[in-house]
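*Asks:* Please find the sequence and the predicted model below.
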Amino acid sequence: MSFLQRSRTAKTLAYETYSLGTHTKVTVHCAGVIEFSPLQPVQEFGQVKPTNPTRIKSIIYSCGVHGNETAPIEICDALVTDILNETVIVKHRVMIQFANLLAMDIGQRFVSENMNRLFSGMHSHSADDSIEAPRAALLEQLTFDFFARGPVGAKRYHYDLHTAIRAAKYPRFVVYPYLDGRSYDKEQISWLAGAGIQAILLSESPTTTYSYYSAHVCQAHAFTVELGKVQPFGQNDMNDFTLARDFLFNLVISEDYVAPDAPMPVLFRIKQAIMRNHKNFKLHFSDDTPNFTAFAKGTVLASEFDDTQQEFIEYTAQIDNEAIVFPNADVALGQRALLTLEAIEPTDIPID
């Protein structure tokens, strides 16, 4: 039985540590969260600073924040199984998190509420009976502790792996969280390109997503990574995920990872975040409209009446070729129902 199967069956697993041969320390933190680190040398925070800390990585792969986004779950399950079977030997500290086990069991995006709106402390504002809130709080703490225990000077990485609800002009894309004034990382962009990423969305304000928590609080290179379209377990064509799978595996087994050459992803900045504020919110395009579909300036994208039916509110494209992404008219009131995007050039942003 795989670690993921044990986690989904038991729902609670006791904390334990053990070794794989003389090469890997294994730490089971709880159901769905497992950590691997090379035994030689074991360098935790506070010990002698490594001679070349930039070569040492602390890596987190999270998946299943939405329980029906199965391809990343299957990729991470295969990686954990290969490490435990000793067919893959890690060269860096890596924690793998299967986030929303209960949502996986019912094949739904979430049970009580969208987990990816509950980070950076937002879990504390949820209802007492929320399924996702205590899990988000636990994942936050495990992430913070994992990075804090890392070797002094080690680079930090967090790839929060997803698949999108609908088709897309660019099926493989990432959201680059707001960096609080820091420059975008040239190496990370090249790594993502080598992993098959076709487009990058640059967030320009704080959010409550998991990747923003890691970028802001833990100062990690962190991304929300969309690898394709939602499918049920066992129905993914894994050939569609070859580049992403190779990246995720090779990063943890290579002392010095070098990305394959690949075209620069298309860059977008977020133009509008359109919120659903009233019950009768609706989108003005069909449900099968792909992500990254562009609209002419002035096109009505969404509308709603206020609760008194007195004021009609329209949300329109503000520029030509304004693209849409993540449309969902059924989100909870007060949550984002749609992002719109503006294409930009690499010269428009600071990249170091």
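*Replies:* Noted; the coordinates are in hand. Please read these numbers as outputs of a predicted model, since none were measured by experiment.
*Asks:* For the rest of this, base every contact and every neighbour count on C-alpha atoms.
*Replies:* Noted.
*Asks:* who touches the most centrally placed residue in the chain in this structure?
*Replies:* Ranked by distance to the mean C-alpha position of the chain (Cα atoms, centre = their mean), the top residue is residue 160 at 2.2 Å. Counting by Cα atoms under 8 Å, 6 or more residues apart in numbering, residue 160 touches 61-63, 210-211, 222-225.
*Asks:* same deal with residue 100?
*Replies:* Neighbour list for residue 100: 64-67, 110, 132, 135 [criterion: Cα under 8 Å, 6+ apart].
*Asks:* swap in residue 156?
*Replies:* 57-59, 147, 219-221.
*Asks:* Output those residues as CSV; include the columns secondary structure, distance to residue 238 and neighbour count.
*Replies:* As requested, the contacts of residue 156 are arranged in CSV below (DSSP: H, G, I helix; E, B strand; the rest coil; distance: Cα to Cα, whole Å; neighbours: other Cα atoms under 10 Å):
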residue, secondary structure, distance to residue 238, neighbour count
57, strand, 27, 23
58, strand, 27, 22
59, strand, 23, 29
147, helix, 31, 26
219, coil, 32, 15
220, coil, 28, 21
221, strand, 26, 22
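*Asks:* What about residue 68, how many residues nearby?
*Replies:* Using other Cα atoms under 10 Å, residue 68 has 25 neighbouring residues.
*Asks:* May I have the secondary structure class of it?
*Replies:* Put simply, residue 68 is coil when judged by DSSP: H, G, I helix; E, B strand; the rest coil.
*Asks:* and it, what is it in contact with?
*Replies:* Contact analysis of residue 68 by Cα under 8 Å, 6+ apart lists 103-104, 107-109, 230-233.
*Asks:* Surely residue 270 and residue 344 touch.
*Replies:* No. Shown here, residue 270 and residue 344 do not form a contact pair, counting by Cα atoms under 8 Å, at 10.2 Å.
*Asks:* Please identify the helix or strand for the residue nearest to the centre of the chain.
*Replies:* Using DSSP states H and E, residue 160 sits within strand 155-164.
*Asks:* Next secondary structure element downstream of that strand?
*Replies:* Of the helices and strands lying after strand 155-164 in sequence (DSSP H and E), the nearest is strand 173-176.
*Asks:* ok, back up a step: mind checking which of the contacts of residue 100 land in helices?
*Replies:* Among the contacts of residue 100, the residues falling in helices (DSSP state H) are 132, 135.
*Asks:* Top of the contacts of residue 100 by number of neighbours, please.
*Replies:* Busiest of those [other Cα under 10 Å] is residue 64, holding 29 neighbours.
*Asks:* Take this one as well and set it beside the first:
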Amino acid sequence: MNILSALLADSDAELERDIPGCRTRRIAQGVWECLPEHSAGSPLVLCAGIHGDETGPVEVLAELVDAACMGELLPRRPWLFAFGNLAALRLGRRYLECDLNRCFRGAPHAGAAKIEVARAHALSQALSIFALHGKGLLLDLHSTIRASLHPSFAIRPTATPGSGATPGLLATCGVPVLVEAGVEAPTFSATAAREHGYEAYTFELGRVRALGAGSSEELDALRNGLWRLIEAARPPESAASPRVYRVKREILKRSDDFALHVPADAPNFLPLQTGQLLAEDSPSRWFAEEGECLLFPNPDVAPGTRAVVLVRPVESGAT
């Protein structure tokens, strides 16, 4: 039985066989560390399924784990792989009680239920254990729930905007766009950056799809890039630099009276007109500022959480 089928049947599933040439142990439900006998790279964390309906990256990660167990993929660096929200994944839902990726600094709002909060705690503990092997790279793999002018992009939580990404990393994984954000977000990648000094990214790759539909061709570059990372292969020397955006501000939903004044089908990175009314939540109103673009608009979030992110492109050479 492959790892994904095993986890869908039982959250306490173990790997069917050890990964050849590595010491492998489960450190939480759906989370394993793999330590190669001969390491040639810094630690790597790969996570997928933080949202249970974002299945393409989950299937890619499962394929990589199965290939490693069969001896086809040969890990050459300490590797933690984690399947995020197993309960939601099993039901094909984004989450059960609250957004797991808003729980890594505790409950996202008053009265939040416990399933995702407990899972965030378990994932954070697993990361803390693995971080004893030193600073490394974390990639949290997601899919988008809406169309995007950039179908694949990465979000990097960083305290030093403009510091640059690992050379060739994004290009290796087929990700041409980078969004720079702060490290205070309650997300898994921001936790890795903030608490463990990891170079961390949230990858947004393709659209939400049904589990079992298979990891689509649009994820081939990701699959190949992750394979190279796990084997500690050198990235391409001639990789193009990503197009960069920077988060300028976020709009929080304060009450159930919140109204978002953008079309329901507005894509991510849509350029906004200066002065355009974006949202209101009495008595407050928010208007677009010069150069801003739309990212992750969602009026259906719970009060107290982010309803939209506004980003601005960074000119080449700017800091």
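*Replies:* Thanks, I have the structure now. Since the model is a prediction, treat every value here as computed from it, not as a measurement.
*Asks:* Put one on top of the other, what's the TM-score?
*Replies:* TM-score for the superposed chains, counting by TM-score structural alignment, normalised by the length of structure 2: 0.93, backed by 319 aligned residues with a Cα RMSD of 2.3 Å.
*Asks:* ok so, going back, would you mind getting the average deviation of the strand holding residue 160 of structure 1 from structure 2?
*Replies:* On superposition with structure 2, the mean distance recorded for strand 155-164 of structure 1 (mean Cα distance after the TM-score superposition for structure 1) is 0.9 Å.
*Asks:* Centre of the chain to that strand, how far?
*Replies:* 4 Å (Cα atoms, centre = their mean, to the nearest Å).
*Asks:* Quick check: buried residues in stretch 30-44 of structure 2?
*Replies:* 30-36, 41, 43-44 (16 or more other Cα atoms under 10 Å).
*Asks:* where's residue 251 of structure 2, which helix or strand?
*Replies:* Assigned by DSSP H and E, residue 251 of structure 2 belongs to strand 243-252.
*Asks:* Return the list of helices and strands in contact with that strand.
*Replies:* Counting contacts by 3 or more Cα pairs under 8 Å, 6 or more residues apart in numbering; DSSP states H and E, strand 243-252 of structure 2 packs against strand 177-181, strand 306-313.
*Asks:* Looking at these, spot the one closest to residue 112 of structure 2.
*Replies:* strand 306-313 (15.2 Å; Cα to Cα).
*Asks:* Specify the angle between that closest one and strand 177-181 in degrees.
*Replies:* Between strand 306-313 of structure 2 and strand 177-181, the angle comes out at 120 degrees (axes from the mean of the first three to the mean of the last three Cα atoms, to 10 degrees).
*Asks:* so strand 306-313 of structure 2 corresponds to what in structure 1?
*Replies:* Mapped onto structure 1 using TM-score structural alignment, strand 306-313 of structure 2 spans residues 336-343.
*Asks:* What is the mean deviation of the matching stretch from its aligned residues in structure 2?
*Replies:* Looks like 0.6 Å for stretch 336-343 of structure 1 (mean Cα distance after the TM-score superposition for structure 1).
*Asks:* what sits up against that stretch?
*Replies:* 201, 266-276, 292, 321-331.
*Asks:* distance between that stretch and the chain's centre?
*Replies:* Offset of stretch 336-343 of structure 1 from its chain centre (Cα atoms, centre = their mean): 18 Å.
*Asks:* thinking again about what came up before, among residue 270 and residue 344 of structure 1, which residue is more densely surrounded?
*Replies:* Higher neighbour count among residue 270 of structure 1 and residue 344: residue 270, with 20 against 14, using other Cα under 10 Å.
*Asks:* Could you point out which of the contacts of residue 156 of structure 1 is nearest to residue 141 of structure 1?
*Replies:* Using Cα to Cα, residue 147 comes nearest to residue 141 of structure 1 of these, at 10.1 Å.
*Asks:* Aligned against structure 2, show me the partner of that closest one.
*Replies:* Residue 147 of structure 1 maps onto residue 131 in structure 2 when the alignment is built from TM-score structural alignment.
*Asks:* With residue 82 of structure 1 instead?
*Replies:* By TM-score structural alignment, residue 82 of structure 1 lines up with residue 67.
*Asks:* roughly how far is the helix or strand hosting its match from the heart of the chain?
*Replies:* Applying DSSP H and E as the criterion places residue 67 of structure 2 in helix 55-69. Computed by Cα atoms, centre = their mean, the chain-centroid distance of helix 55-69 of structure 2 equals 15 Å.
*Asks:* now stretch 128-143 of structure 1
*Replies:* How far stretch 128-143 of structure 1 lies from its chain's middle: 16 Å, per Cα atoms, centre = their mean.
*Asks:* do stretch 78-95 of structure 2 as well
*Replies:* Relative to its parent chain, stretch 78-95 of structure 2 has a centroid offset of 12 Å by Cα atoms, centre = their mean.
*Asks:* Then stretch 249-267 of structure 2?
*Replies:* When distances are taken as Cα atoms, centre = their mean, stretch 249-267 of structure 2 is centred 22 Å away from the chain's centroid.
*Asks:* in the strand holding residue 251 of structure 2, what's buried?
*Replies:* Buried residues in strand 243-252 of structure 2 (16+ other Cα under 10 Å): 244-248, 251-252.
*Asks:* ok, so of those, who is nearest residue 263 of structure 2?
*Replies:* residue 251 (16.4 Å).
*Asks:* which one in structure 1 is aligned with that closest one?
*Replies:* With TM-score structural alignment as the criterion, the equivalent of residue 251 of structure 2 in structure 1 is residue 274.
*Asks:* likewise residue 77 of structure 2?
*Replies:* In structure 1, the residue matched to residue 77 of structure 2 (TM-score structural alignment) is residue 92.
*Asks:* Next, count neighbours for that match.
*Replies:* If you count neighbours by other Cα under 10 Å, residue 92 of structure 1 ends up with 22.
*Asks:* What separation do you get for it and residue 339 of structure 1?
*Replies:* 36 Å (Cα to Cα, to the nearest Å).
*Asks:* thinking again about what came up before, what residue in structure 2 is paired with the residue nearest to the centre of structure 1?
*Replies:* Matched to structure 2 by TM-score structural alignment, residue 160 of structure 1 sits across from residue 140.
*Asks:* residues contacting the residue nearest to the match of residue 147 of structure 1 when sequence neighbours are not counted?
*Replies:* Using Cα to Cα, 6 or more residues apart in numbering and skipping the chain neighbours, the partner closest in space to residue 131 of structure 2 is residue 196 (6.7 Å). Counting by Cα under 8 Å, 6+ apart, residue 196 of structure 2 makes contact with 128, 131, 135.
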